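**Student:** Provide a 3D model corresponding to the input given below.
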Amino acid sequence: MYNSYWSQRESQSHTPGVIKVNAEHTLYVEPNRAIVSIGIVTKDKELAIAQRQNQLISSKLLLSLEQNGIPKNHIQTSTYHIYPQYNFEDGVQTFAGYEVRQIFSVTIDTIDKIGKIIDDAVKAGANTVESIQFINSDTSNVYQKALAIAYKKAFQKAVTLANASGQKLVTQPKIISEKTSGKEIPYASNQFVKAASTEGTTVQTGQIAVTAELIVEYSAY
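**Tutor:** Purely as a prediction, here's the structure:
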């Protein structure tokens, strides 16, 4: 009975513990592509007129993009909306006409020319820029580097926690869970559209943040 009791206590004292840590690392890369949402908003009391005006200006916009070297397969209609317009006066609603909004999603590979492309588009009749999204078309290698550094951080955390808690760490992890990578994407606002019609547009591309995040679980005893 004595031997059985202490054998049980000894087994319990060596039951492996678990150390679970979270770690992430971010690397920065230069963008090599921009996706611009740009378009035309027209208004008129007659829907047919508003649509016709929008179509005419859209044709000029598309020609401007083509002249700036944007391939047709890099231009896509992302939004086409028709909105009834109303005026409110003294609590009375009166019909004012229609708004036609057509937005194109334009992929630009020559981001050093993005200011000129926007300027020319505005001159051609574009009157709204909803967003500019800067991306890097291939972040796979950078992400792998960030992933490796994130794992080193996780391991160091686990070593620190094991030492602090008086345990010995099993260096081979039990579980490695990779979280979805995140990217910080800078946007240019619609506020520069008016300036673009009178002076050259300067767009700051910033950098793309590529983040790798892991949850790693180790055994300890």
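
**Student:** can we go C-alpha only for contacts and neighbour counts from here?
**Tutor:** OK.

**Student:** give me the number of residues near residue 88?
**Tutor:** Counted with other C-alpha atoms under 10 Å, the neighbours of residue 88 add up to 10.

**Student:** for the comparison step, fold the sequence that follows:
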Amino acid sequence: MKTLSLLAATAMAASAPAAFAQQAPVPAIESGHTMLTVTAQGSSTREPDMANYSAGVTTQGTTASEALAANSAQMSRVIAALKKAGIADKDVQTSNLSVNPVYAQPKRLPDGNYEDGPQKIVGYQTNNTVSVRQRKLGDMGKVIDALVSAGANQVNGPNFQLSGPEAAMDEARVEAMKSARARADLYAKASGLRVARIVSISESGGYSPQPVMYMRKAAMDVAAAPPVAAGELEMNVNVTVQFELAP
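**Tutor:** You can find the predicted model right below:
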């Protein structure tokens, strides 16, 4: 049995399908036939139809309970603003809640070193963050503006997504297989052979989103809703296909 390799694809012997642990055993390759392994990629693009981002409140107080109480009041207004903006309860989820001490800066000595000894707690900081799923992308700018106006001083994201990516992934799969077959035909013809059959197929791939990052702090001007550009999402699928070539 002869073997050909293509680019990053690796030549494999007749027993090679055992490397694909999830695949059924492959019938033996006929004597005089050649194995060819091809790796190809397919892609498709879609405009995202939803996004995830986070919104949070950070507060400080002289005691832990004071910092937590202030945070709870402010975060309640933020969540109320989300609901008023049309975000459903199921699309808001707490992702982080923490209360941490704030330490005084160590005193600097005349020799340039810092005073040694235990750190002194001068207050407490509370962080509360929720993850938000935005289903109406056209409303995102005004929702973020409403959040900041209500007291959110941490807004991070968005991460754009598709609510149903399978159709786009299937397009990418078809393109990847067409590309793999075209390369196999080319190499077979160049070698004076023909493609007899496909022996095995394995796949890997997923989203390759074009990222858009938005951050806004409470200290910034919140007079106007921020513009948010959704762009496109690209779905990529890589396939590794084994072909049997015959004279």
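
**Student:** show me where structure 1 has its helices.
**Tutor:** Using DSSP state H, the helices of structure 1 run over residues 2-13, 47-67, 114-123, 140-164, 193-196.

**Student:** if I look at residue 82 of structure 1, how far off is residue 212 of structure 1?
**Tutor:** 42 Å (C-alpha to C-alpha, to the nearest Å).

**Student:** which of these two has more neighbours?
**Tutor:** Using other C-alpha under 10 Å as the criterion, residue 82 of structure 1 and residue 212 rank with residue 212 on top: 26 against 16.

**Student:** under the alignment, what does that one map to in structure 2?
**Tutor:** Counting by TM-score structural alignment, residue 212 of structure 1 corresponds to residue 237 in structure 2.

**Student:** any idea how far the closest residue in space to its match that isn't next to it in sequence is from residue 198 of structure 2?
**Tutor:** Closest residue to residue 237 of structure 2 apart from its sequence neighbours, by C-alpha to C-alpha, 6 or more residues apart in numbering: residue 205 at 4.2 Å. Distance, residue 205 of structure 2 to residue 198 of structure 2, by C-alpha to C-alpha: 20 Å.

**Student:** of the helices of structure 1, which stretch is the most buried?
**Tutor:** Neighbour counts (mean count of other C-alpha atoms under 10 Å) averaged over each of these peak at helix 114-123, with a mean of 21.

**Student:** what is the corresponding segment of structure 2 for stretch 111-122 of structure 1?
**Tutor:** With TM-score structural alignment as the criterion, stretch 111-122 of structure 1 aligns to 137-148.

**Student:** kindly report the same for stretch 51-63 of structure 1.
**Tutor:** The aligned range for stretch 51-63 of structure 1 is 68-80, by TM-score structural alignment.

**Student:** surely residue 144 of structure 2 meets residue 224?
**Tutor:** No: contact status for residue 144 of structure 2 versus residue 224: not in contact, 10.3 Å apart, counting by C-alpha atoms under 8 Å.
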